[in-house]
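Asker: okay, predicted coordinates and the sequence, questions at the end:
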Amino acid sequence: MTSVIRAWESFLEGNPAPTGVRDEVLLSWRRSRWSGVDPERPDLPEIPVASDSRFQRTAAPVLESIAEPLVGDRTAMHLLDPDGVVMWRWVTDAQLARELDAADARVGVRWAEDAVGTSGGGTAVETDRPATVVGAEHFATKLHGWACSAAPVVHPLTRRVCGIVNVSVRAADANQHLPLVVRSMVAAVTVELRNQAGAQQRRLLETYLAWRHRTRKPLVAVDDRIAISDEIAVEHDDLWDRLVAAGPLATVIDIDALTLARIHPVTPGTLIDGAVLVVDPSPDATAPTPMAVPTDDPWTPLERAERDVIVAALDRHGGNKSRAADEIGLSRRALYDKLARYRIRR
C-alpha cells in the first residue's frame, strides 16, 4: 500500500502516469482531476431522496436478510441510485456509523465520481462496472482509511442499471473476499427484481385492459420500465420523466402540444406501480394543473433565460439530469418541474 500512497502523492504533484497503482484506479484519478474534484475538500452535494424508490424497496430487504452471514458487524452497506445518490444505508456498529457520517457516506449525499473522486460506489456509477477501491486508491484524502467494493445492479428485463450495491469496511479490515460478497448481493437482488417484475407488469397490463373495456379513447400504460400502447406512439423515458415530475397527485399530463391525458395510477396515491393514461387528442382539452401552458411563447424574458440555462446545462452533461441539476443548483425534483413547465424534452 506504501507504493499506492507514493503514486497518489506523485499524481497530485503533476505526474500523469505514476507507477505502483492499478490502471483502472489511475484512469479514475484522471477522470476525478478532469472533473475538478478537490482531494482535500471534495464537494459532495446533498439531494432529496425519493421515499418510494422501487429499487430501494426491493433491494434493502434482500440485503438485510443476507447481511449477517456475509458481512458481520464491522461492515456497512449502501444502496446508490444510478446517479450516485445514497438512498439507503445499513450499519450496526454505532462507532462505524459516526465514522461514515464524518466521511459524508450518508443518505442523501451524491457519491458520483465527479463529486467525490475515485471510490467503489462512485467509480461503479461512472463505469457501470464493479469497482473495488482500497485505502489510498481513493482520490479524496478523507477516504484513505476505507475500503469499498461496489457493483451495478442491472434490471433483468430492461437491462438498465437501476442502482449500485456498495459494501464498505475500514481499510485495515479489507480482504480479497469483499468483491465476492458484493457479487453475491447483486445476484440476490437481481433474482428478487426478476420475481417482482412479473407481478408488477401483470398488474399494469390488467389495469390497462380494464380501462380498455371502459373507454374507446387511446390508452397508454406506463411505469419506470415500459410503456404499453397499441394506438399512439410514445417515447418511454420522456413520458415517464414528465409523469414523475407531475407527481402522484396530478390528474392530467400533456402527451404533446395538443394532446392531454388523464392519469389513473395503478395504485391510488402513488406511481410506484405505474399508471394508465387516458388520452384526449382534442386541442380544446384543458388541464386543471400547472403542467399545461400555451403552445406559443408564454414566458417572460427572465423565464426564457432560465430555460436557456437549463437547456445549455443538459447539453453540457449529455442529457444527464442529475449533473445538470447540480450545476444549476436545483434539486432533481425542481429540475423535473421546470422541464415540464418549459416543455424541455430530453
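Answerer: On my side now, so go ahead.

Asker: okay, CA-based contacts and neighbour counts for the rest of this
Answerer: Noted.

Asker: so what's residue 63 up against?
Answerer: Counting by Cα atoms under 8 Å, 6 or more residues apart in numbering, residue 63 makes contact with 185, 189.

Asker: at 10 Å what do you get?
Answerer: Residue 63 is in contact with 70, 77-79, 90, 165, 184-186, 188-189, counting by Cα atoms under 10 Å, 6 or more residues apart in numbering.

Asker: any of these buried? List them.
Answerer: Among the contacts of residue 63, those buried by neighbour count (16 or more other Cα atoms under 10 Å) are 70, 77-79, 90, 165, 185-186, 189.

Asker: for these, give me a markdown table that also has secondary structure and distance to residue 44.
Answerer: Listed next are these as a markdown table, based on DSSP: H, G, I helix; E, B strand; the rest coil; distance: Cα to Cα, whole Å:
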| residue | secondary structure | distance to residue 44 |
| --- | --- | --- |
| 70 | helix | 30 |
| 77 | strand | 19 |
| 78 | strand | 16 |
| 79 | strand | 16 |
| 90 | strand | 20 |
| 165 | strand | 19 |
| 185 | helix | 26 |
| 186 | helix | 26 |
| 189 | helix | 27 |
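
Asker: how about those residues, which pair is most distant?
Answerer: Using Cα to Cα, these reach their maximum pairwise distance at 70 and 79, which is 16.4 Å.

Asker: list the buried ones in the helix or strand hosting residue 303?
Answerer: Here residue 303, judged by DSSP states H and E, is contained in helix 301-316. For helix 301-316, a neighbour-count test (16+ other Cα under 10 Å) marks 306-307, 310-311, 313-314 as buried.

Asker: what is that helix packed up against?
Answerer: Applying 3 or more Cα pairs under 10 Å, 6 or more residues apart in numbering; DSSP states H and E, one finds that helix 301-316 contacts helix 321-328, helix 332-341.

Asker: would you format these as JSON lines with mean neighbour count and distance to residue 120 included?
Answerer: Shown next, in JSON lines, are these (neighbours: other Cα atoms under 10 Å; distance: least, Cα to Cα, whole Å):
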{"stretch": "helix 321-328", "mean neighbour count": "19", "distance to residue 120": "19"}
{"stretch": "helix 332-341", "mean neighbour count": "19", "distance to residue 120": "23"}
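
Asker: wait, which of the ones you listed is closest to residue 272?
Answerer: Nearest to residue 272, of those and by Cα to Cα, is helix 332-341 at 16.0 Å.

Asker: ok so residue 150 is a strand residue?
Answerer: Yes. Counting by DSSP: H, G, I helix; E, B strand; the rest coil, residue 150 is located in a strand.

Asker: isn't it up against residue 186?
Answerer: Yes. With contact defined as Cα atoms under 10 Å, residue 150 reaches residue 186; the gap is 9.3 Å.

Asker: second one coming, line it up with the first:
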Amino acid sequence: MTPQPTSTSHHRTTPKSNSDSDSEGAPASSSPAGSDYLRLSNWLQVSWSRSRQALGDDDRPAAAYVERMATDTVLERAARSVLSELTVAIENEPVSMILTDVNGIVLSRTGGDSALFTALDRVDLAPGFRYAETQVGTNGIGTALEVGRPLLVDGDQHFSGPLRSFSCAGAPVTHPITGAILGVVDLTTAAQNSNTLLLSFATLAAARLRERMLDDATELDRAIFSAYRSACRRSSRPVVAVGDEVVMMNSLTRQQFDSPDQMAILERTRDIGGETAPVTILTELPSGTVARLSYEPTFTGSRLAGGVVRITKQVASLRLSASKANVPTPPAIAGASPLWRHTVQAVVDACRRQDWLVLDGEPGVGKTALIRAAHQLVPDRGLAVLDATALGDDLLTEASDELDSGSDLAILHAHVLNDTHLAALADLLQGPQAQEPPRRPWVVLTRYSQDSTDTIPLLRMFPKSVTVPPLRHHLDDIPDLVRSLLDTLGATGLTLSPAASNQLARLAWRGNVTQLKKALEDTYRRQRSGVVEIDTLPPACRSTTRRTLTRMQALERDAIVDALALHAGDKTAAAAAIGMSRATIYRKIREFGIVL
C-alpha cells in the first residue's frame, strides 16, 4: 500500500530506536521526556533535539524550494551512469532512489511506481526541494548529512508528521580524493515496506558513485593526493603539494604562516615543481622568516605528477619590511597592504585638496576612522561628524550650523536619507560647493550602496567616490589592526601568538573591523596580558567555515569549542559532555573548521 500523508494534525511521540540502523540501538519509548527519551539511540536523540531547536513544535514543517542554476558537478556526472544502472534493479518497485547535494537539495528522483511518486510529491520530496534537518526535521537525507554516515530513519522516527508514512535510508556520498561530503543517496519507500536491504542498497549506490568519481579523476591527481596524504601522516611539519591542477596545504601551514608567507611558499614551490630529483632550498619570506623547503617529486610511472614540500622554519631575518617602514600613514590607521594603502592615500589626497568625496563600503570597514585619520593631517581645519541615522530630521539643521561655523563636514550613513532629505541636503550644499579653496569646506559622505536609496542627484555634487574594501580583501593587515585595536582597548600588555594571528587571518570577517574589535574585546576579557594562543580566542574565531551559520549552528559550534577546551581537546569526553556521538563531533569539527 502506498503511503498517504494524513491531513489531520499528528501527535508527536518520541521515535523508536532502530537497532538495524545503529548498533547502539535503544528500546522503544513512548514519551518525549524523561528516562525513555534518554534511552533513544544517540544519533536519533541528538537529531530530534536539533529538529526541536530549529522547528519548535511545528509538526508539519515544509521543505523550501531552491531555484538552482544548471551545473555539471563531479557528483552529477558520476550519477548519470551509476544511478541509471542501479535504477533498473528497482524499476516498478515501490521504492524511489533520490540524489541530493551537500545542502540536502534534491537533484534527481528515479525508480518507484506512480503511486509512490504521487505520495512523495505531497511531501515535496522532489527535485529542487531542500530536505535538510533545519527544514523538515529528522529524515534520511538531512540526518545522514548531519551524522556523516549511512542510516535508516523508519516511520515514526521522522520528526515531521507527514513523513512518518515513509522509511528512508540515506548514505552520504564522499569525494574519493578529498573525502568531502558531496551529497546523499537516499532510498525511500512506504513505512510498511521497510527492511535492512534499503540501507545496504543506499550504501552500495554511494560506493559506486565514489568509484566512478575516482575513475574520472586523472591518474596524476590521484598520485599527488596520495603522496600529500602520506606526507601529512608521517610528518608533524607544514606540508604543501602542487600538481598541474592541484594545490594543497595542511592546517599547520595555514597556522604557522600568514597569507603573504603562504603565497611566497606556493610561488617557490611552483618554481621547483618541475624538478625530477629532490631539492632543498632556503627562502626568505615577506614576514622576514627564513624557511627551508624540502621538495620530493611524485611520479606515476615515468610521468611527473608534481611534488610535495615539507617546510621547516629556520630563523627570522633582521631586515625590516621597507614597504612598511618607509611609507607614512595617517595616525590611528593601521595596515600596510597595497589595497589598504591605496584606499588611505585616495582619502588623504581628497582631504588635502578639499575634493568632495563619497566613501562607499560595507558596515564596519572603517569609513569613519579613515575620515578622522585623514583629517588629522590638516589640523588647521575643524571636522564635524554627523550621523544621519541618529539625527534624523535634525540632520539638516546641524549640518547648516556646522557649515556656517566654517567646519568641514562628514555625513555618515547617507543611504538612509529619504528623497525629501536628499533634496534639502543638495540645496544646502550648493552654496558651500560654489566657494573656492581654501574657503570651501571639505564635505564627505559615507554610504553602503547595497542599502542605498536613489542618491544620484546628491552624488552629482561629489566628483569622486572611493570604495573602502571589506576586511576579507586585505587580511594581510590583520596583525597591524590587532595591535592597534588592542592598544585602543588598553591591552598594551597583550599580544597574539603567530598561530593565533594566522587563525584570525583565515576568517571571513563579515562584520569587518567592527567584528574583529568585538572578538578582541572578548579575548581581553578572557586574558589580560601575555601571549594569546588559539585556545583563548572566542569560539567564533576558532571556526574557519566561510558560510553564514544559523543561530542554532553558531550555538552548536560554541558548545563544541567550549567542551573541547574544558576537556583539554579530548574529543570523546567533549562529545559525551554535550550528548553527541564521537563520529558526529569529528564531523562537526571538520564542518565548522574548528582549530584544536
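Answerer: Good, I have the coordinates. None of the values given here were measured: they were computed from a predicted structure.

Asker: and the TM-score, once the two are fitted together?
Answerer: Laid over one another, the chains give 0.59 as their TM-score (TM-score structural alignment, normalised by the length of structure 1), with 250 aligned residues with a Cα RMSD of 4.4 Å.

Asker: one step back: mind giving me a markdown table with the helices and strands packed on helix 301-316 of structure 1 and columns for distance to residue 60 of structure 1?
Answerer: A markdown table is the format used below for those (distance: least, Cα to Cα, whole Å):
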| stretch | distance to residue 60 of structure 1 |
| --- | --- |
| helix 321-328 | 23 |
| helix 332-341 | 23 |
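
Asker: over to the counterpart of residue 156 of structure 1 in structure 2. Which of the three states is it?
Answerer: Mapped onto structure 2 by TM-score structural alignment, residue 156 of structure 1 lines up with residue 176. Per three-state DSSP, the secondary structure class of residue 176 of structure 2 is coil.

Asker: run a quick check on residue 176 of structure 2 versus residue 214, I expect a contact.
Answerer: Yes. Contact criterion Cα under 10 Å: residue 176 of structure 2 and residue 214 qualify, at 5.7 Å.

Asker: give me the neighbour count for residue 300 of structure 1.
Answerer: 9 (other Cα atoms under 10 Å).

Asker: quick one: contacts for it?
Answerer: Taking Cα under 10 Å, 6+ apart as the test, what residue 300 of structure 1 contacts is residue 306.

Asker: residue contacts, residue 67 of structure 2?
Answerer: So residue 67 of structure 2 contacts 105, 128-129 (Cα under 10 Å, 6+ apart).

Asker: list the contacts of residue 108 of structure 2.
Answerer: In this structure, residue 108 of structure 2 makes contact with 76, 79-80, 83, 97-101, 126-128, 185, judged by Cα under 10 Å, 6+ apart.

Asker: and it, that's in a helix?
Answerer: No. Going by three-state DSSP, the assignment for residue 108 of structure 2 is strand, not a helix.

Asker: quick one: what's aligned to it in structure 1?
Answerer: Using TM-score structural alignment, residue 108 of structure 2 pairs with residue 88 in structure 1.

Asker: residue 501 of structure 2 and residue 553 of structure 2, how far apart?
Answerer: As defined by Cα to Cα, to the nearest Å, residue 501 of structure 2 lies at a distance of 25 Å from residue 553 of structure 2.

Asker: cool, and residue 111 of structure 2?
Answerer: From residue 111 of structure 2 over to residue 553 of structure 2 (counting by Cα to Cα), the distance is 35 Å.

Asker: and for residue 325 of structure 2?
Answerer: To residue 553 of structure 2, residue 325 of structure 2 is 43 Å away according to Cα to Cα.

Asker: can you check residue 499 of structure 2 too?
Answerer: Here the criterion is Cα to Cα. By it, residue 499 of structure 2 lies 25 Å from residue 553 of structure 2.

Asker: could you say which helix or strand holds residue 139 of structure 1?
Answerer: In this assignment (DSSP H and E), residue 139 of structure 1 forms part of neither any helix nor any strand.

Asker: which one in structure 2 is aligned with it?
Answerer: Superposed on structure 2 with TM-score structural alignment, residue 139 of structure 1 falls opposite residue 159.

Asker: that match touches residue 51, doesn't it?
Answerer: Yes. The pair residue 159 of structure 2 / residue 51 is scored as a contact, 7.2 Å apart, by Cα under 10 Å.

Asker: quick one, which of the two is more surrounded?
Answerer: It is residue 159, of residue 159 of structure 2 and residue 51, that has more neighbours when counted by other Cα under 10 Å, with 31 against 22.

Asker: residue contacts, that one?
Answerer: Contacts of residue 159 of structure 2 by Cα under 10 Å, 6+ apart are 12-15, 44, 47-49, 51-52, 55, 57-61, 133, 136-139, 153.

Asker: looks to me like residue 261 of structure 1 is in a strand.
Answerer: Yes. Under three-state DSSP, residue 261 of structure 1 sits within a strand.

Asker: hmm, back to that, want to throw the buried ones among the contacts of residue 63 of structure 1 into JSON lines with distance to residue 253 of structure 1?
Answerer: Shown next, in JSON lines, are those (distance: Cα to Cα, whole Å):
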{"residue": "70", "distance to residue 253 of structure 1": "46"}
{"residue": "77", "distance to residue 253 of structure 1": "38"}
{"residue": "78", "distance to residue 253 of structure 1": "35"}
{"residue": "79", "distance to residue 253 of structure 1": "31"}
{"residue": "90", "distance to residue 253 of structure 1": "38"}
{"residue": "165", "distance to residue 253 of structure 1": "34"}
{"residue": "185", "distance to residue 253 of structure 1": "38"}
{"residue": "186", "distance to residue 253 of structure 1": "36"}
{"residue": "189", "distance to residue 253 of structure 1": "33"}
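
Asker: nearest to residue 180 of structure 1, out of the helices and strands packed on helix 301-316 of structure 1?
Answerer: Nearest to residue 180 of structure 1, of these and by Cα to Cα, is helix 321-328 at 30.2 Å.

Asker: now the closest one and helix 332-341, what's the angle there?
Answerer: On the basis of axes from the mean of the first three to the mean of the last three Cα atoms, to 10 degrees, helix 321-328 of structure 1 is oriented at 100 degrees to helix 332-341.

Asker: what about helix 321-328 of structure 1, distance to the chain center?
Answerer: Taking Cα atoms, centre = their mean, to the nearest Å, one finds helix 321-328 of structure 1 lying 13 Å from the centre of the chain it belongs to.

Asker: what comes into contact with that helix?
Answerer: Residues from elsewhere that reach helix 321-328 of structure 1, judged by Cα under 10 Å, 6+ apart: 45-47, 82-85, 110, 112, 114-115, 306, 309-318, 329-336, 339, 346.
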